[in-house]
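Engineer: sequence first, predicted model second:
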Amino acid sequence: MKFSRPRMFGALVATVTLVMTGCSGAGSLTGGGGREITVAMVSNSQMQDAVALSDQFEEQNPGVSVKFVTLSENEARAKITASVATGGGEFDVVMISNYETPMWGEYGWLVNLSPYMDADPEYDADDFIPTLKTALSHDGSMYSAPFYGESSFLMYNKKLFEQAGVTLRANPTWPEVAEVAKKLDNERTAGICLRGKPGWGEVLAPLNTVINAFGGRWYDEDWNAQLDSPEVEAAVQFYVDTVRNHGEAGASSSGFQECGNLLSQGQVAMWYDATSAVSVLESPETSSIAGDVGYLPAPSMAKQDNGWLYTWSLGIPTSSKHPDEAWSFIRWMTSKSYIEYVSEKLGPSHVPPGSRLSTYELPAYKELAKPFAEQTLTSMQAANQLKPTLQPVPYTGVQFLAIPEFQDLGTRVSQQISAAIAGQISVKDALAQSQEYAEVVGKSYQREQ
């Protein structure tokens, strides 16, 4: 889809008005006359590994030092969006995703990285998983480079399944998953973990794939909002009931990190979420069930192939004063050699997954990845951002809508869903309010038709 610059700016008003605290000016001179670049990243485990290993980058790039600003997912989205949209210049490198990249590339907010990649044959951009490469491109050029990529699947504790004598078939439906969650739910262990934390990139990520599976959609082809449709209501009611009845305690405040901790410590039996979670689950350092995790594709209903497609990637805002140094950092953190370095230095379980095809040929990682590699790559390659739903829609994106308004719209809707999970309102009331939010956005597109 194409969007006018006024539409993009209008959609970001709520974000841009955030106070930009805790961010120093980017591209400053260090005391020794070198260059300092500021890198804004999400504080997930693989990103923390990069911070810990960044001395290697500084050794390889004399005169360039790195200042990291690591933030929680919701905070990172808000601060990075506000800075890039206004040309604030706080950051030289920003961690974004396949939601932001094509739009921001179209509006000239990001540096085109393809010339850098093309000038460096050793970097091998063709090694990126094709669906990710496409998802991070605008008009044939890449505007960010994937650090790790992911789809979604169902992860489960094999020992708990064996002890309870329960199984799931190779391609389970959501009701089948809920039935097993009920059987495994007890005083010691919750049956399943599902995100309930507010945020368009938190609870709505898994929930949108459930809506897709049930045959639901946010809008019909004419931009009429559909959040109060029978299909969407059935999906959301199912999700809320499942996590309330058989899910983790405090589900309305649980996100990716919280669910990962619970499954890795044997406190929940199943978890539906990102394939990148294998880095936590298969590491003996962080997981008590490493080697005992099973993996199944995203559950189905009316629609098959419901895994999402997502990547945390690195881009350079056009407001950066030192784009060449910024590219040097991106090259370091998204290269084949970085992946090999992580494997050697920290172990194969720390390798950022799902970005490069060659990752799955590294001997150490290949051995570790046997239980999940095929499922990960199959899910990523099957995810279709252009046709995410059973019925036709005017938008693209699997677990998000690739429209600029979705940051605000999705956040508002997620707050309603989270309130329903917390038992503060009914699903019907949550969707009635969400429908009103969606109608406002839909009408703005209808006026343009």
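Structural biologist: Sure thing, it's come through. This is a predicted model, so every value here is computed, not measured. Numbering: from 1, shown residues only.
Engineer: CA atoms for contacts and neighbours, from now on please.
Structural biologist: Will do.
Engineer: grab the most central residue of this protein for me.
Structural biologist: residue 310 (4.9 Å; C-alpha atoms, centre = their mean).
Engineer: quick one: the one helix or strand residue 70 maps to to chain centroid distance?
Structural biologist: Using DSSP states H and E, residue 70 sits within strand 64-71. Distance, stretch centre to chain centre, for strand 64-71: 21 Å (C-alpha atoms, centre = their mean, to the nearest Å).
Engineer: now swap in stretch 85-92 and tell me
Structural biologist: Put simply, stretch 85-92 sits 22 Å off its chain's centre (C-alpha atoms, centre = their mean).
Engineer: how long is it end to end?
Structural biologist: End-to-end distance for stretch 85-92: 14 Å, by C-alpha to C-alpha, to the nearest Å.
Engineer: report the buried residues of that stretch.
Structural biologist: 85, 88-92 (16 or more other C-alpha atoms under 10 Å).
Engineer: likewise for stretch 230-239?
Structural biologist: 231-239.
Engineer: thinking again about what came up before, next secondary structure element downstream of the strand holding residue 70?
Structural biologist: Sequence order places helix 73-86 as the next helix or strand after strand 64-71, per DSSP H and E.
Engineer: now the farthest one out in this structure, which residue is it?
Structural biologist: residue 32 (38.1 Å).
Engineer: how close does that residue get to residue 62?
Structural biologist: In terms of C-alpha to C-alpha, residue 32 sits 11 Å off from residue 62.
Engineer: and if you look at residue 165?
Structural biologist: In this view, residue 165 and residue 62 are 59 Å apart by C-alpha to C-alpha.
Engineer: then residue 360?
Structural biologist: Residue 360 is 32 Å from residue 62, where distance means C-alpha to C-alpha.
Engineer: what helix or strand is residue 416 located in?
Structural biologist: helix 406-421.
Engineer: which residue comes closest to residue 441 once chain neighbours are left out?
Structural biologist: residue 405 (7.3 Å; C-alpha to C-alpha, 6 or more residues apart in numbering).
Engineer: hmm, that neighbour is touching residue 11, no?
Structural biologist: Yes: assessed by C-alpha atoms under 8 Å, residue 405 is found in contact with residue 11 at 4.7 Å.
Engineer: contact partners of stretch 412-429?
Structural biologist: 196-200, 203-204, 228, 233, 236-237, 240-241, 243-244, 250-253, 430-431, 433-434, 437 (C-alpha atoms under 8 Å, 6 or more residues apart in numbering).
Engineer: switch to 6 Å and redo it
Structural biologist: With C-alpha atoms under 6 Å, 6 or more residues apart in numbering as the test, stretch 412-429 has contacts from 196, 198-199, 240, 252, 430, 434.
Engineer: and here's the other structure:
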Amino acid sequence: MSVTIRALMGACALGALGTAALAETTITVATVNNGDMIRMQGLMDAFNEAHPDIKVEWVTLEENVLRQRVTQDVATKGGQFDVMTIGTYEVPIWGERGWLVSLDDLPDSYDADDILPAIRGGLTVDGHLYAAPFYGESSMVMYRKDLMDAAGLEMPEAPTWDFIKEAAAAMTDKDNEVYGICLRGKAGWGENMAFLTAMSNSYGARWFDMDWKPHFDSEAWKATLTDYLDLMNNYGPPGASSNGFNENLALFQSGKCGMWIDATVAASFVTNAEESSVADQVGFALAPDNGLGKRGNWLWAWNLGIPAGTQKEDAAKAFVEWATSKEYLALVAEKEGWANVPPGTRTSLYENPEYLEAAPFAQMTLDSINAADPQNPTVDEVPYVGVQFVAIPEFQGLGTAVGQQFSAALAGQVTAEQALQSAQMLTEREMMKAGYIK
């Protein structure tokens, strides 16, 4: 580690905690098993050197399991975790309920104003910051340029869904286990429903109208699900109903996907020659649209939050500050290269010429993040905030239940029509029970 980085991290720690010593404090951090989080665990020597009195224990979980565990713990004040990896969906709901510790007192050296406005806005409730972003993302098209060239096609910077269908057909070679498109199929409000809700926005669909009436019986949702199933059944990999982010990442890295529409954060992993067999052939494009004014891209951040009631707030804040700081980005750059730093959180990163040169996906990531509008996510007016989710407490259960119906349709267990009917009925029932509709 350079002297400069060590000095900056030391200053960062002192800014957060003053000169008060922490007496052998152990904090437990719950996190998701995504690549950037795993990488952070390998860089903990730097944190330990700056904070010798804080010991960090990790609980690393698959995405759906993480959400269940941290939601149960924070709602019941279980005290199992001192730092939680939570998403843009949870932060405003939990912050409003008083379940999270405010991070307004992070020192000036942390430079919270440097956080990208689109990302910071999703983590702020009534002017108070309730979580710090570890990485931010939208979604975009990642594709193999060699297969696109072989198909005689050229990917537009802003493709339509019709072009995606054409390209998926042209690039599929099932005899050689090359599939034209890989998309999320695993059930979950943050798995297949993240993709399908964002896709549906570009088709003119919405979860609810202004009276909170569910809209899965609309022609727009029928077109969304039908096209999704056609793409996956004709040009997708086998067993797709079990595939989430990590499974599709592995498929793409091994050369088995012509296109993959998913989180922009994947870009550094698919272009890393040590991990990806197609690293030198990857191109990027905006998420597709249907000419209705909305693209099928989402807005998300994985963030570090501190549950209210923790007995180790100072130590937890020291860790959150370190892990989401400019200095941490510099540490990753030194150890792993600029292309591998956690993206999508800080304005200064996208003004850094070293990063822009090293990361060919940087501008597309920033453009995708800026194109998402959580306040106006759909073609028609809606009463909710959120691009690939609906920012109400009931959505976590609803989104997963609907996701199970759509995953069953992908597995061939029910038809698209049956899945949509079930989604409509179960959503109506839950919204009536919750008092949104009568």
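Structural biologist: That came through, no problem. All of these numbers come straight from a predicted model, not from anything done at the bench.
Engineer: picking that back up, the helix or strand that the helix holding residue 416 of structure 1 is followed by: which residues count as buried?
Structural biologist: Using DSSP H and E, the helix or strand that directly follows helix 406-421 of structure 1 along the chain is helix 427-446. Within helix 427-446 of structure 1, the residues that qualify as buried are 427, 430-432, 434-435, 437-439, 441-442, counting by 16+ other C-alpha under 10 Å.
Engineer: of those, closest to residue 58 of structure 1?
Structural biologist: residue 441 (45.7 Å; C-alpha to C-alpha).
Engineer: helices along the stretch 1-150 of structure 2, start to end?
Structural biologist: 3-17, 35-41, 44-50, 63-76, 90-96, 117-121, 145-150 (DSSP state H, counting those that start in this stretch).
Engineer: tabulate these (a markdown table), appending distance to residue 296 of structure 2.
Structural biologist: Output for those, formatted as a markdown table (distance: least, C-alpha to C-alpha, whole Å):
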| stretch | distance to residue 296 of structure 2 |
| --- | --- |
| helix 3-17 | 39 |
| helix 35-41 | 24 |
| helix 44-50 | 37 |
| helix 63-76 | 22 |
| helix 90-96 | 22 |
| helix 117-121 | 17 |
| helix 145-150 | 21 |
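Engineer: does residue 400 of structure 1 lie in a helix or a strand, and which?
Structural biologist: Short version, using DSSP H and E: residue 400 of structure 1 is in no helix or strand.
Engineer: aligned to it, what sits in structure 2?
Structural biologist: Taking TM-score structural alignment, residue 400 of structure 1 has residue 389 as its aligned residue in structure 2.
Engineer: what does residue 94 of structure 1 give?
Structural biologist: Matched to structure 2 by TM-score structural alignment, residue 94 of structure 1 sits across from residue 84.
Engineer: residue contacts, that match?
Structural biologist: 29-30, 304-305.
Engineer: how close does the counterpart of residue 43 of structure 1 in structure 2 get to residue 400 of structure 2?
Structural biologist: Mapped onto structure 2 by TM-score structural alignment, residue 43 of structure 1 lines up with residue 33. The spacing between residue 33 of structure 2 and residue 400 of structure 2, counted by C-alpha to C-alpha, is 19 Å.
Engineer: again with residue 214 of structure 2
Structural biologist: Shown here: residue 214 of structure 2 relative to residue 400 of structure 2, a distance of 15 Å by C-alpha to C-alpha.
Engineer: please apply the same query to residue 43 of structure 2.
Structural biologist: 34 Å.
Engineer: how about residue 289 of structure 2?
Structural biologist: Distance, residue 289 of structure 2 to residue 400 of structure 2, by C-alpha to C-alpha: 25 Å.
Engineer: repeat for residue 238 of structure 2
Structural biologist: Distance, residue 238 of structure 2 to residue 400 of structure 2, using C-alpha to C-alpha: 22 Å.
Engineer: what do you get for residue 110 of structure 2?
Structural biologist: Using C-alpha to C-alpha, residue 110 of structure 2 is found at 36 Å from residue 400 of structure 2.
Engineer: cool, and residue 337 of structure 2?
Structural biologist: Remark: distance between residue 337 of structure 2 and residue 400 of structure 2 (C-alpha to C-alpha) = 37 Å.
Engineer: if you count surrounding residues, which of those two has more?
Structural biologist: residue 400 (19 against 16; other C-alpha atoms under 10 Å).
Engineer: if I line the two up, what does that one land on in structure 1?
Structural biologist: In structure 1, residue 400 of structure 2 lands on residue 411 (TM-score structural alignment).
Engineer: spell out which residues sit in contact with that match, please.
Structural biologist: Counting by C-alpha under 6 Å, 6+ apart, residue 411 of structure 1 touches 199-200.
Engineer: mind redoing it with 7 Å?
Structural biologist: Residue 411 of structure 1 makes contact with 198-200, according to C-alpha atoms under 7 Å, 6 or more residues apart in numbering.
Engineer: so residue 360 and residue 62 of structure 1 - more neighbours on which side?
Structural biologist: residue 360 (20 against 10).
Engineer: map that one across to structure 2 for me.
Structural biologist: Aligning on TM-score structural alignment places residue 360 of structure 1 opposite residue 350 in structure 2.
Engineer: any idea how far residue 117 of structure 2 is from that match?
Structural biologist: Residue 350 of structure 2 sits 13 Å away from residue 117 of structure 2, going by C-alpha to C-alpha.
Engineer: helices along the stretch 151-300 of structure 2, start to end?
Structural biologist: Applying DSSP H, counting those that start in this stretch to the stretch 151-300 of structure 2 gives helices spanning 161-171, 192-202, 219-235, 245-253, 267-270.
Engineer: relative to residue 59 of structure 2, which of the ones you listed is closest?
Structural biologist: When these are ranked by proximity to residue 59 of structure 2 (C-alpha to C-alpha), helix 245-253 comes first, at 18.0 Å.
Engineer: okay then, goodbye and thanks.
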